[in-house]
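Engineer: Take a look and give me a structure for this.
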Amino acid sequence: MFCQRRDSTNVAKTAMVNCELNRAIPALGSFIAVAAATAVLFSVSSAAPQQAGSETAIHLITVEPGIYHSVSGQDDLRLIRRYFQGASWELPISSETWQQLRPLGISKIRLINVESGSAVQFEAGKKGPQFNFSSLLPGLQDCRNYGLRPHIIVGQGPQIALVIQEDGSSYGVSDWSRYEEYAYAFLKFVMVEQGFSQADFEVANEPDINGASWLTPEKLPMGAQAMYEAYFQLYRAWATAADQLIREHPELKLRIGGPSITPHTFSFGKFNWAEHFAKDVAAQKLRLDFFSYHFYGNNAALTGLPTFGRSPSFAVQIDTIRNSLSTAGLGNVPIYLTEWGPSYVTTAIPEGIINGNQVGAAWTARFFMEMAASKIDEGMALTLRDHFDPRRLENGWAWPSFLLSDGVTPKGLYNVALMFSKLPGQRVRASDAEGSIGVLASADKSKLGVLAFNQDWDYSNSKERAITERMEIRISGLPFPAARVRVVRYLVDATHSNAYHFYQQGMPIDQANVGLTTVEEISLPVIAGVVTLPRVDLAPSSVTLWEISAERKS
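Structural biologist: Below is the predicted model of the structure:
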């Protein structure tokens, strides 16, 4: 299951239990100051471990701040930040929640489950349909309050007034011209009447695994060609409506995209939705402003790690999508991961709990680098905050999100994203690392940052495959003059910057240090233009960030 689906009753229950949690868990104040935002860059690294006699093997990493590096062909760090600057919205954002989200640079929210099935209404004495879009207002109000770009899922369910009634069942669309009127009115309401001159619209949610099953009279096998054909008609209606609105209001920055699919048809059957969607959009000359895709860590392996499951690796999947777009003449269409996370399992079992602990946090660090290497254009985490678990009367840890359900407490995943937001300048060269280790470095004229992760989780057996690795970092040629440098080291692992650890220890979250933890502050000499950082042991499923700057004279 790749997404959250619930009815209005469940929304109300979720809101109620979140209120209960807010009473039970006092809100944390802002816990961290973030360096001024600069355009940041990164690099995946891997250097073969060096043997030092009988000592543990050591990864020797050389960082060269004077040499710019990019795997994406653009500013890698600026690109990576686009991957965590949005997520799905489900509850109103309080001012306290917003204070926690601001350091990540959140700039957009994905409004899912906000489309009402009774938006189209026919009233006696009135010509044509009337429209009621009040269900959109709470999400749009948060976008207005915090300057966020709305990204709205459309076509998620039927319009009751327009369904086909047949043999006691209802499904699909009885009048496509009327449905296009509805789609046009929806887009116009958001962009013209509500004044959002920039907005994104994503047609349906995971139709390849029956996320749009309302379109057909019977339930079809996942990935079915008949389901695809029904979905494509839906996409055409929304793309046509978008074109109409843009013709009338060319000043609007409207983006519409699809097919919002999963890796399912990379693994099962011979009908690949990505390939057919690209071909059909091009053949019918439909508007496509982004190709949307969903990926989770338990779908398939990342580059350099053992394969598992039926699906090809993430990199192969993206290459296939990009080749399909290019073959169809759509090579410039951006690829947008509108859902990502360490695991699509959102229940409190081992496969899902990794979304709440250091395992998912370390996977996220690797995945950010992988997305940049695959030239992904944008991304969104599944949710801004966890759900509250009404059965256990506690936080639901197994959601790929930034904050706990109290809306203020950061998770390990949040702290890893914060590490990336703290990196200075642009990505610079770092020697390669191998296996479970990855290294990235960046610099500007006053600061240097080095980030390293140790990540190799066995998804097939839900156990750690990485071992503790020792690393030494040598920096050759600082980007600023200094006789000595100040080094600050931050850590996310099983016991640091990890709210789940404190939960396991039975410690009240409001009494725990769950923000990004500083574990070391030292002064080091610069010798012949080189700084050598002390050797550190990188624990399995850990992420480390070093910040290096010139030591101020007292």
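Engineer: Going by C-alpha atoms from here, please, whenever you check contacts or count neighbours.
Structural biologist: Will do.
Engineer: List the buried residues in stretch 462-474.
Structural biologist: By neighbour count on 16 or more other C-alpha atoms under 10 Å, the buried set for stretch 462-474 is 466, 469, 470, 471, 472, 473, 474.
Engineer: and residue 349, how many neighbours does it have?
Structural biologist: Neighbourhood size, residue 349 [other C-alpha atoms under 10 Å]: 12.
Engineer: separation between it and residue 355?
Structural biologist: Applying C-alpha to C-alpha, to the nearest Å, the value for residue 349 to residue 355 is 11 Å.
Engineer: the helices in the stretch 151-300 of the chain, which residues?
Structural biologist: In the stretch 151-300 of the chain, the helices defined using DSSP state H, counting those that start in this stretch lie at 176-188, 225-248, 264-267, 273-283.
Engineer: what's the second one packed up against?
Structural biologist: For helix 225-248, the elements it packs on are helix 176-188, strand 198-203, strand 253-261, judged by 3 or more C-alpha pairs under 8 Å, 6 or more residues apart in numbering; DSSP states H and E.
Engineer: closest to residue 524 out of the ones you listed?
Structural biologist: Nearest of the helices and strands packed on helix 225-248 to residue 524, taken as C-alpha to C-alpha: strand 198-203 at 48.3 Å.
Engineer: Second chain to compare with the first, below:
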Amino acid sequence: MKKMARSLCLGALLTMMNLSFIAHSEVAPQGAGKTVQVTILKDREYNGKYDSLSHFKKLAGAVGWEFDPNAETTAELKRFGVKTIRCINVDGVTGIFEPDGTFRITGGTERLDQNLNTCKELGAVPHIIFGQSVPGELQATAKDVEERVSVLGQQEGQVVYFNGDWQKLRAYWRALYKYILLDQGFLNARFEIGNEPDIGGVFARRLTPEKTPAGSAALYGLYYETYTNVVKAAEQFEKEYPGLRVVIGGPALAWAFTQKYGDFKWLDRFLKDAAKDKLRVDFIGVHYYGNVSSLNGEYPMNFPSFVKMLKAAKSVRDATFPGIPFQITEWGASYHTQNDPCGYVNATNIASAWSAAFLKLMAEQEIDEAIFLVTTDLQLANTSGLAANGWGWPSLFVNPQVFGQPWPKTPAHILDMAARLSGERVTLTSANKAIDGVASLDRNKLTIMLWNYAAEIPETSPPENLGKDLRVELDFDQLISRPGGRMAADKVSTQMVSENLSNSWTIYQKTANVDKGSRLQTVEEKSLSGSGNKYSLLLPKCSVAFLTIDLKPLETK
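Structural biologist: Next up, the predicted model:
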């Protein structure tokens, strides 16, 4: 992930936040407004590939491995049902080129092994970010970089410059394929090439004298050259090991940037070029963050809405690689990661409510898989030289080395809730577009994930127009009026993440620490006897609730 614009954040998010923490209940605000009617019923079959409950859970079941995860974070990921781990910055192994032209790995696999070991513990698929690094022997010399790059006014930054020996670099990649697929036994691994090349992100690029600004045709040409050679290396590897197939995808774009800037739309050009050259593309990988645009045109932004961009991209996909899956291989509420008001949104309840809404939208838009950015926050050094937490990251947990353990951030509760939906999906309809959710029925238990989200997340300023607190009345009488005997709602248990509940960021603002209150809190447990199969609750703005409702046969005289 890389910023697409310099932060212009002014003001302070802290003034927007109510810092009081309520342990077990939400206080009904003044002017909560008219009650919103929500109906749960079974009026359609949710058994397609994308509308099923299992696919919704799949979208919530992938995350990037980064920044000091440990045994506790792995245990939580297992509880959340995570089945894909995005492994980034792992392909920089060391070794030697043998006289026969092969590359023999001799070291540098520690980070890759850590990622793969987590995949083993979870039974997860490794999603390898590939083609980022080159061995030292193939790196352009410092003198060459200085002569070619500095005169153009560019900065080297994280760019990996390559000396142009493609034969040796393909041998290096074949050795990595063998190590991951055969030596480590991950025949199901997939490889995504580079990381946000459209905005100057990291991929092994050939050193050239021409200027290659973000979005330029020159930069695209370098990326396409790298992608082509990664595919050639895979084809050579497959000839050496008949029966194996390397799964390769890309172009790993920041995506929105070249919708408006640069020489052309990179995704369109990449798919057309790859189809013309009969180049392997097993999946399309792009990135999306909530501060880039609205989800479906709800408010004006600099870039097109997620749905509009996706619709246009699918039309090109259908004309070039029909049927290959779309994956959102990085996502989160905001691409800002710094500790300032723009980045803090990733730690707030706004991030959790946006994440819930985005997961459902991705299912509706037939996204095949989605990978939440990262597991834990980056550890920073504060002004006193002590460890500090990088709250701005779109992550599931705070850094365990800062707070002693990986306390959950608000987005973690969304993965937790999705994992606990059980049975078969049933219909949820709402009279207010801010209220939405996913419901499921499992024998005599109804589980509901319900959210109130109507916020706006600008690209370069703190969130605004956060919506309203709403009282919701759920009616599930139609659902549980079963043939052969009616059912009645018996008991309900409600958990919630909001500004004042299950919110490690709010706790930190009050106490400068994080505690068990950051875990998902129960706000109510009650009997629904005599309720008429209805249940009312307050959903504050940017909140998400998880309801478990026990059902029982209705006694008849």
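Engineer: Format the helices and strands packed on helix 225-248 of the first structure as JSON lines; extra columns: mean neighbour count and distance to residue 49 of the first structure.
Structural biologist: Formatted as JSON lines, those follow (neighbours: other C-alpha atoms under 10 Å; distance: least, C-alpha to C-alpha, whole Å):
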{"stretch": "helix 176-188", "mean neighbour count": "19", "distance to residue 49 of the first structure": "55"}
{"stretch": "strand 198-203", "mean neighbour count": "22", "distance to residue 49 of the first structure": "45"}
{"stretch": "strand 253-261", "mean neighbour count": "22", "distance to residue 49 of the first structure": "40"}
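Engineer: quick one, which of these is nearest to residue 166 of the first structure?
Structural biologist: Across those, residue 166 of the first structure has its closest neighbour in helix 176-188 (16.9 Å, C-alpha to C-alpha).
Engineer: Just tell me the aligned range of that closest one in the second structure.
Structural biologist: Taken onto the second structure by TM-score structural alignment, helix 176-188 of the first structure occupies residues 166-178 there.
Engineer: same check, this time on stretch 312-326 of the first structure
Structural biologist: Using TM-score structural alignment, stretch 312-326 of the first structure lines up with residues 304-318 of the second structure.
Engineer: who touches that stretch?
Structural biologist: Contact partners of stretch 304-318 of the second structure, identified using C-alpha atoms under 8 Å, 6 or more residues apart in numbering, comprise 256, 259, 267-268, 271-272, 288, 293-297, 323-324, 365.
Engineer: give me the number of residues near residue 454 of the second structure?
Structural biologist: Close neighbours of residue 454 of the second structure, defined as other C-alpha under 10 Å, add up to 20.
Engineer: check contacts around the aligned residue in the first structure for it.
Structural biologist: Alignment note (TM-score structural alignment): residue 454 of the second structure maps to residue 456 of the first structure. Contact analysis of residue 456 of the first structure by C-alpha under 8 Å, 6+ apart lists 305, 363, 436, 464, 465, 466, 540, 541.
Engineer: 7 Å instead, please
Structural biologist: 305, 436, 464, 465, 466 (C-alpha atoms under 7 Å, 6 or more residues apart in numbering).
Engineer: how much space between the closest residue to residue 454 of the first structure other than its chain neighbours and residue 468 of the first structure?
Structural biologist: In space, and not counting its chain neighbours, residue 454 of the first structure is closest to residue 437: 4.7 Å by C-alpha to C-alpha, 6 or more residues apart in numbering. Separation of residue 437 of the first structure from residue 468 of the first structure (C-alpha to C-alpha): 10 Å.
Engineer: repeat for residue 520 of the first structure
Structural biologist: In terms of C-alpha to C-alpha, residue 520 of the first structure sits 19 Å off from residue 468 of the first structure.
Engineer: show me where the stretch 351-500 of the second structure has helices.
Structural biologist: Listed in chain order, the helices of the stretch 351-500 of the second structure (DSSP H, counting those that start in this stretch) span 400-403, 410-420.
Engineer: since we're on the residue mapped onto residue 273 of the second structure from the first structure, how many residues are nearby?
Structural biologist: In the first structure, residue 273 of the second structure lines up with residue 280, judged by TM-score structural alignment. For residue 280 of the first structure, the neighbour count with other C-alpha under 10 Å is 13.
Engineer: swap in residue 194 of the second structure?
Structural biologist: Neighbour count for residue 194 of the second structure, taken as other C-alpha under 10 Å: 27.
Engineer: In contact with the residue lying closest to residue 460 of the first structure once chain neighbours are set aside: list those residues for me.
Structural biologist: Distances taken as C-alpha to C-alpha, 6+ apart place residue 308 nearest to residue 460 of the first structure, at 6.8 Å, with adjacent residues excluded. Residue 308 of the first structure makes contacts with 300, 301, 460, as judged by C-alpha under 7 Å, 6+ apart.
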